[in-house]
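*Asks:* My questions concern the predicted model and sequence given below.
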Amino acid sequence: METVAAHDFSMFALFMQADLVVKSVMVGLVIASVWVWAIIANRLAAYGKAKREMAAFDRAFASGRPLAELRNDYSAGAQSGLSAVFLAAMEEWDKSHAAQAATSVGLQSRLEIALDLAVSEQSAVLEKRLGFLATIGSAGPFVGLFGTVWGIMNAFTAIASAENTSLAVVAPGIAEALLATALGLLAAIPAVVAYNKLSADADKLIARIDGFANRLVALLSRQLDAGKAL
């Protein structure tokens, strides 16, 4: 009695037996999945660092030290978050006084513009790469589905050519095709979850920066109206 060799259903074997188009889809989804996890790790580390730096700057700002002294301390190092917004305001303050254009209304208007630009720049830094997570989260399942549909088409073509509809003939082709959908979900699910979480974290940090910018404008406006130096 003739025995039929068992088909290898390991993921590697299914990949090797897949059509070139399906292989390309699988490779692309694996790369996307790795990149998704790299972005997640990068953003978590960046947000943790941003929170610590903001907390440290908040303590220094609330300590009552002169703003000129605070500016000297932070201007030498890398600026980000609250310190970048603070230094942008100090730069505009210095330029306006140097040009003898430090009227109350004019300087406040220029400070608001400078701070809006600084907040926008910091927002872009915090939201960096989140768009890729959103793209993979929405497109990943459909890319995997495309690979599955293509693989099933090839499987049905092979079945028709062999004129054999037994499960032993059908199963390998269907399994190869479904692996593409599984890889699409493997990339999309963490991307969606991470995007929602990281977007919420970024929004909180941006709101904190925006709130600080408003406080800083109010403080500098009072300083100007009172005729006080920094």
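*Replies:* Structure's in. What do you need? Numbering: from 1, shown residues only.
*Asks:* Only C-alpha atoms from now on, for both contacts and neighbour counts.
*Replies:* Will do.
*Asks:* check contacts around residue 70.
*Replies:* Residue 70 is in contact with 60-61, counting by C-alpha atoms under 8 Å, 6 or more residues apart in numbering.
*Asks:* please redo it, this time with the cut-off set to 10 Å
*Replies:* Going by C-alpha atoms under 10 Å, 6 or more residues apart in numbering, residue 70 touches 57, 60-61, 64, 83, 86-87, 230.
*Asks:* ok, and here's another one to check against it:
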Amino acid sequence: MVRLAAAMALILWASVALGQEGSAPPLVASEAPVLGNGAGADEAMPVLPKADGPTLGAAEVGTEAPYHTDLASLVLKAHPVVQAVMALLALAVMAVLTVLLFKLVEFPLAFARLRRTKEALAAAPGLAAVTGHCPLALASEAAVDEVQALGPAMTADLRRSARERLDLALDRIEAGAVLRLRSGTGLLASIGAVGPFVGLFGTVFGIMNSFLAIAGAKTTSLVVVAPGIAEALLATGIGLVAAIPAVLLYNAIQRRIVVFRHGFADGRAEILARFSRALDQRMEA
């Protein structure tokens, strides 16, 4: 009996030792966390393998390529079509400035000559030709030439025909003077009317380019969209810079032309009055 009990104890000890050697090692909580529902080790989440490549630092994550925000870089990096629109609008701005500088010199000279001619006509005792480059001086010369071209015998029909010929000559002189003063206004009108639409074309193309950049990058980040929108808005701004001064300058020129025509009409009335008196003297003689 004692031998039987010893044999059974030996067999029990051997089975316990063999069971301890074949069991799995305990799970590490840091590598395979156990689910919160109290599941066993067989339901633990798998551990992902570590990447073989270099790990990015915190400062390198989310960094983008630097983009210059000055206007020069914006123009140089714009789309060629938008650059062409900007160049065309820049030429329009230069044209407006050229017309402005020319008119700043032309109108003061025209009004100064008109004033001097009217003073010379007022100082003359009768119908006299006033020399100068003013249209009013040309009108006085035309009146004197018409009186000298008349014959010694004056009739009512000859007087009426002489007045008609002088009116036609003065109309041509006034039309030529006004035409010279209006030079450049057609260009200003075209720039004022077309400039905003040319800038709008650049805006539409720039925004379209932004949408294409979004589709290519597959992201709606402002870094991708902002350059195209910025160049589009710049094209619109240049168009307004060209159109607004052109419209203002066009209106200013038209007002100055009206003032010049009033001054010329005043001098023309004086010349016609003296021409009529000269014809009266011819008929009395």
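*Replies:* Here it is on my side, so go on. Computed from a prediction, not measured in an experiment: that's the story for all the values here.
*Asks:* Now the TM-score, please.
*Replies:* Once superposed, the chains reach a TM-score of 0.88 (TM-score structural alignment, normalised by the length of the first structure), with 221 aligned residues with a C-alpha RMSD of 2.1 Å.
*Asks:* Any of the contacts of residue 70 of the first structure buried? List them.
*Replies:* 57, 61, 83, 86-87 (16 or more other C-alpha atoms under 10 Å).
*Asks:* Which position in the first structure pairs with residue 263 of the second structure?
*Replies:* Using TM-score structural alignment, the partner of residue 263 of the second structure in the first structure is residue 208.
*Asks:* got a list of what residue 88 of the second structure touches?
*Replies:* Contact analysis of residue 88 of the second structure by C-alpha under 10 Å, 6+ apart lists 82, 94, 195, 198-199, 238-239.
*Asks:* repeat for residue 100 of the first structure
*Replies:* Contacts of residue 100 of the first structure (C-alpha under 10 Å, 6+ apart): residue 94.
*Asks:* I'd guessed the match of residue 263 of the second structure sits against residue 82; true?
*Replies:* Yes. Counting by C-alpha atoms under 10 Å, residue 208 of the first structure does reach residue 82; the two are 8.5 Å apart.
*Asks:* The two: which is more packed in?
*Replies:* residue 82 (28 against 15; other C-alpha atoms under 10 Å).
*Asks:* any idea how far whatever residue of the second structure lines up with the more buried one lies from residue 266 of the second structure?
*Replies:* Under the alignment (TM-score structural alignment), residue 82 of the first structure pairs with residue 136 of the second structure. In this view, residue 136 of the second structure and residue 266 of the second structure are 10 Å apart by C-alpha to C-alpha, to the nearest Å.
*Asks:* Now the common contact residues for those two.
*Replies:* residue 118.
*Asks:* And the closest residue to residue 138 of the first structure other than its chain neighbours, how far from residue 198 of the first structure?
*Replies:* Spatially, and ignoring its direct neighbours in sequence, residue 138 of the first structure is nearest to residue 188 (7.0 Å; C-alpha to C-alpha, 6 or more residues apart in numbering). Taking C-alpha to C-alpha as the measure, residue 188 of the first structure falls 15 Å from residue 198 of the first structure.
*Asks:* When those two are compared, which one has more neighbours?
*Replies:* residue 188 (27 against 20).
*Asks:* List the contacts of the more buried one.
*Replies:* 29, 32-33, 36, 133-142, 144, 182, 194.
*Asks:* Now do the shared contacts for residue 208 and residue 82 of the first structure.
*Replies:* In contact with both residue 208 of the first structure and residue 82: residue 54, using C-alpha under 10 Å, 6+ apart.
*Asks:* who's in contact with residue 160 of the first structure?
*Replies:* residue 154.
*Asks:* now the residue most central in space within the first structure: how far from residue 189 of the first structure?
*Replies:* Centroid check for the first structure by C-alpha atoms, centre = their mean gives residue 130 as the closest residue, at 2.3 Å. Counting by C-alpha to C-alpha, the gap from residue 130 of the first structure to residue 189 of the first structure is 14 Å.
*Asks:* just residue 161 of the first structure next, same as before
*Replies:* Taking C-alpha to C-alpha, one finds residue 161 of the first structure at 37 Å from residue 189 of the first structure.
*Asks:* These two - which one has more neighbours?
*Replies:* Between residue 161 of the first structure and residue 189, counted using other C-alpha under 10 Å, the more crowded position is residue 189 (18 against 9).
*Asks:* Need the counterpart of that one in the second structure.
*Replies:* Match for residue 189 of the first structure (TM-score structural alignment): residue 244.
*Asks:* Tell me where the first structure has helices.
*Replies:* All helices of the first structure, identified by DSSP state H, fall at 11-17, 20-61, 67-75, 82-98, 104-126, 130-162, 167-226.
*Asks:* That concludes my questions; thank you for your assistance.
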